[in-house]
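# After the sequence you'll find the predicted model.
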Amino acid sequence: MDEGLLDSERAMVEFLNLVAAEPDIARVPVMVDSSKFAVIEAGLKCLQGKGVVNSISMKEGEEKFIADAQKVRRYGAAVVVMAFDEKGQADTLKRKTEICTRAYKILTDIVGFPPQDIIFDPNIFAVATGIEEHENYGVDFIEATRVIKRDLPHVHVSGGVSNLSFSFRGNEPVREAMHSVFLYHAIQAGMDMGIVNAGQLAVYGEIDPELRELCEDVVLNRRKDSTERLVELAEKFKGAAGKTQEKDAAWRDNTVEKRLEYALVNGVTDYVEADVEEARQRSTRPLDVIEGPLMTGMNVVGDLFGTGKMFLPQVVKSARVMKQAVAYLMPFMEADKSERSTAGKILLATVKGDVHDIGKNIVGVVLGCNNFEVIDLGVMTPCAKILEVAKKEKVDLIGLSGLITPSLDEMCFVASELEREGLDTPLLIGGATTSRVHTAVKINPNYRRGQA
């Protein structure tokens, strides 16, 4: 019920009233899911029996957490509690257990919540991304589950299982195997329930032995090269020949543009600086290399990833090639930049409540390469901070980013505050959850002065 253009409360009430009119369906427990607590409460009022709320957290502090929990208890529902506090989502074993323990004490000691009605979600994140910090995500969830079930009596543990395999989007055999392997170990640790498509779940004992072993290497972080080995095997399950293109030197005979494209798509860093230098020598200015062959190659990467022909760890390798190429060009661009005036000053921020910043960071790099001065406020940025810096730095444009649906409401709030403060700085909206329609219908009316 979190579609940006939907009247969520009305839709929730209408749907649950229809459910209540069917006796066979009304007996089934209902999970009420929304990022807006007003929508959740509207749903709870319509339930005939036991409900489950998804979800509450300490993201906005203890006071709101307690208030929401008290309302859930009043309606007699169980509750999913996310491992999320004022600092953001828990992504390590220590943070997961600390936040869940803190929430448990508040719910049982202050709110008087029945512990058997508490369902903790310690956050399942994607593994096999090619990023070292992500390698232990599976182990951390499993171990956090073990600690939670041992130290917090009577509670349940759940999680969104499909997040784990996002790196292999488009390769269902590998994703199904990863889910089965993960659940096999997580259930042994005490996991009670999970969000997973049961119709796309491989039987643990029937998974191809080689695939199962490599999935366990990844999920349990047993080898340094586990991601590379699983990526290589994944190609076989997609019917690819599985040959190692990097060792085939024939691509070196192509034009410099094609060589750079190949290096980006295949994550080959060996010849990047030499090829970038050749391209720079042929270009009018260093930035032309980025806007030309490098961006062309990254567009190919984006198309392949979008159609499921590349996986996230391969995209990470492509990003490393791009980063190395840009780093080589930076001294030349700085020298070129000193000869030209700045194109403007831009403030970028991921809004409060959102910890995602990959897209924002890419935009920042591109703008910086185009001679803009970029002020990046990072993630979880309060509205007051955005206004303060925008005024102090006299920025020419404000860019707001967000990936999750609740960010849409925060963007609307920031826009209204910009209007109230009398600013007229153009506002740029971006992120996976945003759209032209939502921006036009919901955000634009709040900030008439800032139309670009």
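Alright, I've got the coordinates.
# Could you use CA atoms for every contact and neighbour count after this?
Fine.
# Quick check: the residue nearest to residue 44 when sequence neighbours are not counted vs residue 8, distance?
Take residue 44 and drop its neighbours on the chain: the residue closest to it by Cα to Cα, 6 or more residues apart in numbering is residue 75, 6.6 Å away. Counting by Cα to Cα, to the nearest Å, the separation of residue 75 from residue 8 is 20 Å.
# Next one for the comparison:
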Amino acid sequence: MLRERLGKELLYFDGGMGTLLQERGLQPGELPETWNLLHAEEIREIHRKYIEAGSDIVLTNTFGANALKFHDDAYSLEEIVNAAVGHVKAAAEQAGNGRRIYTALDIGPTGKLLKPMGDLDFETAYEAYKEVMIYGEKAGADLIHIETMSDTYELKAAVLAAKENTSLPVFATTIFDERGKLLTGADVPSVVALLEGLRVDAFGINCGMGPEQMIPILEQITKYSSLPVIVKPNAGLPKQKNGQTYYDVSPEEFAEVMKKIVEMGAVVIGGCCGTTPDHIKAMADACRMIPIKPVEKKNFTMVSSYGQSVFLGTGSKIIGERINPTGKKRFKQALKEHDLDYILREGITQQDNGAHILDVNVGLPDIDEPALMKEVVQELQSVTSLPLQIDTVDVEAMEGALRIYNGKAMVNSVSGKQESMDKVFPLIQKYGGVVIGLALDENGIPADAEGRVQVAKKIIAEAAKYGIEKKDIVIDALAMTISSEPEGAKITLETLRRLRDEVGVCTVLGVSNISFGLPSRPIVNSIFYTMAMQNGLSVGIINPGSEDMMKAWYAFHALMALDSNCEKYIARYAQQPGTTPVQAAGGKHTMTLQSAIERGLKEEASSITAELAEQKDALDIINEELIPALNNVGEGFEKGTVFLPQLLMSAESAKSAFAVLKERMDQSGEVQEKKGKVILATVKGDIHDIGKNIVKVLLENYSFDVIDLGKDVPPEKVVETVLEQDVHLVGLSALMTTTVVSMEETIRQLREKAPDCLVMVGGAVLNQEYADMIGADFYGKDAMQSVHYAQKVFS
């Protein structure tokens, strides 16, 4: 019934829980979920007030209830979930007045970063979510609401756990910053692509901002998303008065902006941190008579990674073909020798040369393709933010890669053969993806364009049975070599044109197939590539290291007014003589240490460092190569051109290079001076150590001596360590509103017992004004700002 109401009428969520529990006596460090057992009536009263205020959907008090947090505690996870669901049900019966009130199992982040950025395995996160979701459905929850997610990878683990282990509707909301990015770099279209592919029932935003600040994000969501949209803002920004936290947007102000948000297209609205039953009542009263905008289907063909989305259909995009053993002796050798560094360099080279998507094919006889495909996909996603094309005929390898892929992948491929469609389409239905359909079936490759168009229509019709829309299908018109089939190019070009004009579907070609057996193949390839783009080619699988192909691509887009003011063409060729070659991707890839670190290539960084250490002093290498590389990446992170995964992988590469240098320095007696001691801690009551761990990695790479006290750290322990270790800088992190009071108490005790110690603070719930109010010396908006402050303190 909920699915039927979605998008047809305005539905109201409830508001904040944490701040209301604090008002009722929740202590710093006390787990809010335990109140389901210890203070049941308080929880029920909060639910009742929200229902009386107009909420249709009420969240259980289980935001932090997962197996990673409740594993050896006095209360079992199942006990907590059962009680939490029961409290909403009881409140609905008491206050619902006959209205249908939906119980939403509330699922928040684990507080950990997933590998390769952190130490949490994808399947471990999945299992943690799976357990609580099974308990939730069994207890009677009506839907699962996954919220406050800042990492698409963790979000995917949670959604899969919900979809694979329950029959409940799944809602998901993420926490964007003012630039429209998640913590780990995803933009709005990439999140939309991922969640539409995973088939959640509704998607939107919550936390992090007040309602006014969410409007630009909402504009992007409604532009790209075909899903019902959820918006749950905070009641503005947190502030402090007389030692109490409050938010600066009143119920009346909140309601006024929420009216605008409904008019823009939100169909499920509510509140997050700082909102109260008064906010929800004012919102419901103000919005009740506003007609909602119908949810419109969007026709964007999008693939995505953790950090970016690529749209097909405007101009022609490039799929780099070099991570594929076909016709590549050196690549086959790399696969057999498990030389992953070579594969990663191929990916980076193609990205540098202009690829938009990277093909990934690791199929060879006598190789465990499923295992290697998963490994290569994970490693590539640690060094490049380009979306990937999973290229395999092995269904096990295809599913394994799709499961752990962080984004919405391209999938190469399915054919018009019934057996192929029966195997591949269920995977696309489950995991999402843009699938390439080969224009061939049981009768082989049609000899004319009409036959290929008919196969394409058959593929599209069969896909529709699985709920896969035409926008998620790209048809391969098949380039047949003209040395054996003289009419091959003409038939392919006609097929492209008809697929574009008659069928309205995106197209792809493996372009170089056209020239097999001919001399000077680049001539034929580049001219045919231009003709194919002219006839509607959406994406070409080519070698971005071929200057002839890239000239064709840049010139075509300039000539067809697809390159604004010829900017890309000019940027590429203004400083180049017409014959300057691009380095062939298959050749030996030379790289500086600085570049290896910036790219996040750990093995490359280690080997280059070992070579350099034979010629230069270790300290010179650190100062001339390592630190400049980290500075470049840090500046890119602050500007928004480098994302968190790249930042952390660069830091790991610097660490591997430094390990080589440290060994040399130990042998030679050379000493690298530490710049100063810094204590880092996530404050008492908070188990989210993402921010702290990021800061730790960066500070260590800048030669600071970091004492990591971990998470849920009492103020007394911080003070004790400061005094024992004679530390002059402490970094405190908090992600939850309810634990900021612990941060304030820690600062108060430091001021009393270690007045010379400086304190820097950070976390999603903080801002400069709040940091000033609790007495911090510095507020770090991101990890790099913390590094800059530490450098200033110890300069």
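Sure, I can see it. This is a predicted model, so every value here is computed, not measured.
# Where does whatever residue of structure 2 lines up with the residue nearest to residue 44 of structure 1 sit: helix, strand or coil?
Using TM-score structural alignment, the partner of residue 75 of structure 1 in structure 2 is residue 49. For residue 49 of structure 2, the assignment made with DSSP: H, G, I helix; E, B strand; the rest coil gives helix.
# Tell me who's in contact with residue 119 of structure 1.
78, 79, 80, 81, 155, 156, 157, 158 (Cα atoms under 8 Å, 6 or more residues apart in numbering).
# Looking for the alignment partner of it in structure 2.
Using TM-score structural alignment, residue 119 of structure 1 pairs with residue 104 in structure 2.
# Pretty sure residue 107 of structure 1 sits against residue 69.
Yes: with contact defined as Cα atoms under 8 Å, residue 107 of structure 1 reaches residue 69; the gap is 7.3 Å.
# Neighbour count for the two, which is higher?
residue 69 (24 against 20; other Cα atoms under 10 Å).
# Report the contact partners of that one.
By Cα under 8 Å, 6+ apart, the neighbours of residue 69 of structure 1 are 56, 107, 111, 113.
# could you say which helix or strand contains it?
helix 62-74 (DSSP states H and E).
# Pull the residues that contact the helix or strand following that helix.
Per DSSP H and E, the first helix or strand lying C-terminal to helix 62-74 of structure 1 is strand 78-82. Outside strand 78-82 of structure 1, the residues that touch it by Cα under 8 Å, 6+ apart are 50-57, 72, 100, 103, 117-123.
# Repeat the analysis, applying 7 Å as the threshold.
51-57, 117-122 (Cα atoms under 7 Å, 6 or more residues apart in numbering).
# Superposed on structure 2, what's the mean shift for whichever helix or strand comes after it?
For strand 78-82 of structure 1, the following helix or strand on the C-terminal side (DSSP H and E) is strand 84-85. With mean Cα distance after the TM-score superposition for structure 1, strand 84-85 of structure 1 departs from structure 2 by a mean of 3.4 Å once superposed.
# Give me the secondary structure label for residue 55 of structure 1.
Assignment for residue 55 of structure 1 (three-state DSSP): strand.
# ok, and the closest non-adjacent residue to it?
residue 80 (4.8 Å).
# Can you give me the neighbour number for the one you found?
Residue 80 of structure 1, neighbours per other Cα under 10 Å, totals 22.
# now residue 617 of structure 2
When neighbours are counted by other Cα under 10 Å, residue 617 of structure 2 comes out with 15.
# Residue 291 of structure 1 now?
Around residue 291 of structure 1 there are 13 residues (other Cα under 10 Å).
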